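K.L.:
Below is the sequence, then the predicted model.
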Amino acid sequence: MIRLEDLRVFIHTVDQGSLSAAARLLQLTPAVASSAVARLERELGVRLLIRSTRHLRLSEEGERYLPHARAMLETERQGRHALGAGDGFSGQLRLTLPSGLGRRLLRPWIDEFQQAHPKLSLQLHISDRSMNLFDQPLDAAIRYGVPPDSGLVVLPLAAGNRRVICASPDYIARHGTPREPASLREHNCLCFVWHEQIHDDWHFDYQGRGRRIAVSGDRTSNDGEVVHRWALDGIGIAYKSHLDVIDDLRANRLVQLFPAEWCEPAPLHLVCAGRDALSPALRALAKHLRAQCDRHLNENAAR
């Protein structure tokens, strides 16, 4: 008889690329994880993984079996969800959100979702630091861009979102409006620090080709909300996500300086550590947040 626990170990081993990484993720010893895969192989009568001292890969039979293993786990999750569907979702959702967007938009939208499912409890981590979902006790992260880790599951929330060059009316009145990306070199640009690196190369699509402009300014921060506040205070020019500044643009607290098509994409995603971590509650939350992002962006476009 095939055990669901053995399927989980097999799938995580494939997603993580090693038995030891899968064992850490599932809080098992390497010996227990290895036994689970061996037990599954005995039950099926085939070799699923080809292992050496340094490498691990799927066998031909493992390649054919993997989608069915995923489907069995998904069916089991859906069955558990159906038993409790009348009462809504329950349990805990542990999420990490970017600082500015998390406080202004995502937190109220996630509160709405929790209120519709009162048996859910929330644990929100507000930070612009990149957190390893395989090592941290988190269910999902909401982040800009597409993570390079192929083991992660990525659900789009605002695929068409872009960045915006913006400044306050007061800053523009004192320093003038840059007419093209190269003009930014003459202005005080407010830069964001990510992974200890100052992001002072701003990318644009200008006159039919990509341009990288090296900018500078008297202030940098590893907190996107601080950069946002500096822009509102008239200190300099910021390169922010449209979603992040949309309300300030609407209220004329900030002014968009370049056409949207000049600025680089900033897609927003919900990310979790593998398909096994993608619970029905997370799927429903992603659907709710995607609808809210679409509404927010479309309202701004209409105005």
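P.N.:
Done, it's in.

K.L.:
all contacts plus neighbour counts: C-alpha atoms, from now on.
P.N.:
Will do.

K.L.:
Okay, residue 89 and residue 103: tell me how far apart.
P.N.:
Here residue 89 is placed at a distance of 24 Å from residue 103 (CA to CA, to the nearest Å).

K.L.:
what's the helix or strand where residue 193 lies in contact with?
P.N.:
In this structure, residue 193 is located in strand 189-194 according to DSSP states H and E. Counting by CA atoms under 8 Å, 6 or more residues apart in numbering, the neighbours of strand 189-194 from elsewhere in the structure are 129, 198-200, 215-224, 227, 230-231, 236-239.

K.L.:
contacting residues around the residue most central in space within the chain?
P.N.:
With distances taken as CA atoms, centre = their mean, the chain has residue 143 as the residue nearest its mean C-alpha position (3.1 Å). If a contact means CA under 8 Å, 6+ apart, then residue 143 has 97, 98, 268, 269, 270, 271 as its contacts.

K.L.:
In the residues you listed, find the pair that's most separated.
P.N.:
Distances among the contacts of residue 143 were taken as CA to CA; the most separated pair is 98 and 271, at 12.7 Å.

K.L.:
Comparison target, given below:
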Amino acid sequence: MNAVAVFVQTVKAGSFAAAGRRLDQPANTVSRRVQQLEQQLGVRLLQRSTRKLSLTGAGREFFERCVAGIEDIENAQRSLGEGAEVRGTVRAAVAADFFEFFPIERVRRFLAEHPRLKLEFLLSDAHVDLIEHSIDVAFRAGELEDSGYVARMLGVSQDLILVATPEYLRASGMPADVAALADRDCVIAPTAQGRASWRLLGPDGVETVQVGGRFAANTLLSQVRAVRAGFGIGLVPRVVVREDLHEGRLLRVLPQYRRDGGGGVHAVYPSRRQLPRAVAALTELVEGFFLELETSGACSGAETKSERRSGG
């Protein structure tokens, strides 16, 4: 059991040296324990190189079968020693634009409430391997891939809406209908054709229009910033621009149209067993934010002052 625990810590830490620091053992001792485990099992669990460790196929299967049990034992030990305290390090994977809409002030207050807690955020639009990057929880929006991980829905899907600056709309005119978007500058993701297909749900069902513009960017955050700078009309999540709409910095375009973000917001975990207190606490923090958005109408279409001015 001890050798299995050493192996699990090595995978989670990413190296023998990092695992040794966690276990308070020399790196060569950790390496030797893993080698002994491999000899006992008769299979290679880790591929070793000068740059990093990586799991073999057998190693990944063995880790996924063992990690839950080892974590249960560790959590039981922590529970006896910690009481109800939230402590330790939590590594979370989030979208590159996560802090564009999630208030960083909430994280500050959360850390102030739990002085023995440390948070590490990996911001990327790519869906990283939770095991390889030692991720405790990932917060993901949209349709989930069948990855074999454990997921729990935290909130409903985020509507995407059409917005632009008042200055741009004064110069170019408010589009009268969906078809008119084809003649406007729209902020899109880069495509081989130079144009994107927007499927919008309106009073008469789904309508599709091919749009393009002079500025394209491959991240949502860059697109939102371009829209705020007056580059054109963007199709962006309502939650990201809720303050811009409220303050009148952006206006709704064709407010009777939207696109369903699809899939909702999920917390994704690498293990099926009971969560460490710190991971559960962070999940509750994020879930509470999305529940507030649903209650306030930021995700469901509540009218704002700027929407009323634009005819919404």
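P.N.:
Thanks, I have the structure now. What you see is a predicted model, and the numbers here were worked out from it, not measured in a lab.

K.L.:
re earlier: what sits in contact with each of residue 98 and residue 271 of structure 1?
P.N.:
Both residue 98 of structure 1 and residue 271 are in contact with 142, 143, where contact means CA under 8 Å, 6+ apart.

K.L.:
In terms of neighbours, single out the busier of the two.
P.N.:
More neighbours sit around residue 271 than around the other of residue 98 of structure 1 and residue 271, counting by other CA atoms under 10 Å; the figures are 26 against 22.

K.L.:
residue boundaries of the helices in structure 2?
P.N.:
Secondary structure of structure 2 by DSSP state H: the helices cover 2-13, 16-23, 27-41, 57-82, 98-101, 104-113, 166-172, 220-228, 242-247, 277-296, 305-309.

K.L.:
Mind checking those for the one nearest to residue 90 of structure 2?
P.N.:
Closest approach to residue 90 of structure 2 among these (CA to CA): helix 277-296, 6.2 Å.

K.L.:
and that closest one, what other elements does it pack with?
P.N.:
Packing partners of helix 277-296 of structure 2 (3 or more CA pairs under 8 Å, 6 or more residues apart in numbering; DSSP states H and E): strand 88-94, strand 150-155.

K.L.:
between the shortest one and helix 277-296, how many degrees?
P.N.:
Using axes from the mean of the first three to the mean of the last three CA atoms, to 10 degrees, the interaxial angle of strand 150-155 of structure 2 with respect to helix 277-296 works out to 30 degrees.

K.L.:
quick revisit: the residue nearest to the centre of structure 1 and residue 228 of structure 1: what is the separation?
P.N.:
Spatial separation of residue 143 of structure 1 from residue 228 of structure 1 under the definition CA to CA is 17 Å.

K.L.:
again with residue 49 of structure 1
P.N.:
Noted for residue 49 of structure 1: a distance of 49 Å to residue 228 of structure 1, by CA to CA.

K.L.:
These two: who's more crowded?
P.N.:
Neighbour comparison, residue 49 of structure 1 and residue 228: the larger count goes to residue 228, with 23 against 20 (by other CA under 10 Å).

K.L.:
Under the alignment, what does the more buried one map to in structure 2?
P.N.:
Counting by TM-score structural alignment, residue 228 of structure 1 corresponds to residue 224 in structure 2.

K.L.:
Surely that match and residue 231 touch.
P.N.:
No: with contacts defined as CA atoms under 8 Å, residue 224 of structure 2 does not count as touching residue 231, sitting 9.9 Å away.

K.L.:
Next, count neighbours for residue 87 of structure 2.
P.N.:
Neighbour tally, residue 87 of structure 2, other CA under 10 Å: 20.

K.L.:
ok, now which ones touch it?
P.N.:
Contact criterion CA under 8 Å, 6+ apart gives 114, 115, 116, 117, 118, 277, 278 as the residues in contact with residue 87 of structure 2.

K.L.:
Can you find the partner of it in structure 1?
P.N.:
With TM-score structural alignment as the criterion, residue 87 of structure 2 lines up with residue 90 in structure 1.

K.L.:
Settle it for me: which of residue 89 and residue 103 of structure 1 has more neighbours?
P.N.:
Relative neighbour count places residue 89 above the other of residue 89 of structure 1 and residue 103, with 21 against 14, counting by other CA under 10 Å.

K.L.:
got a list of what that one touches?
P.N.:
Contacts were defined as CA under 8 Å, 6+ apart; by that measure residue 89 of structure 1 touches 81, 117, 118, 119, 120, 281.

K.L.:
The third one maps to what in structure 2?
P.N.:
In structure 2, the residue equivalent to residue 118 of structure 1 is residue 115, according to TM-score structural alignment.

K.L.:
Can you get me a residue count around its match?
P.N.:
If you count neighbours by other CA under 10 Å, residue 115 of structure 2 ends up with 12.

K.L.:
Can you tell me the closest non-neighbouring residue to it?
P.N.:
Taking CA to CA, 6 or more residues apart in numbering as the measure, residue 115 of structure 2 lies nearest to residue 87, with 7.7 Å between them; neighbours along the chain are not counted.

K.L.:
Relative to residue 75 of structure 2, how far out is the one you found?
P.N.:
12 Å.

K.L.:
what does residue 111 of structure 2 give?
P.N.:
If you measure residue 111 of structure 2 against residue 75 of structure 2 using CA to CA, the figure is 21 Å.

K.L.:
Apart from its chain neighbours, what residue comes closest to residue 124 of structure 1?
P.N.:
Sequence neighbours aside, residue 95 is the residue nearest to residue 124 of structure 1 in space, at 5.1 Å (criterion: CA to CA, 6+ apart).

K.L.:
list the contacts for that neighbour?
P.N.:
Under the criterion of CA under 8 Å, 6+ apart, the neighbours of residue 95 of structure 1 are 122, 123, 124, 125, 138, 139, 140, 141, 142.

K.L.:
How many residues are close by the alignment partner in structure 1 of residue 165 of structure 2?
P.N.:
Aligned by TM-score structural alignment, residue 165 of structure 2 pairs with residue 168 of structure 1. Neighbour count for residue 168 of structure 1, taken as other CA under 10 Å: 23.

K.L.:
Test my guess that residue 168 of structure 1 contacts residue 232.
P.N.:
Yes: when contacts are counted by CA under 8 Å, residue 168 of structure 1 is listed as touching residue 232 (5.6 Å).

K.L.:
what's the overlap in contacts for those two?
P.N.:
Contact criterion CA under 8 Å, 6+ apart; residues bridging residue 168 of structure 1 and residue 232 by contacting each: 253, 254.
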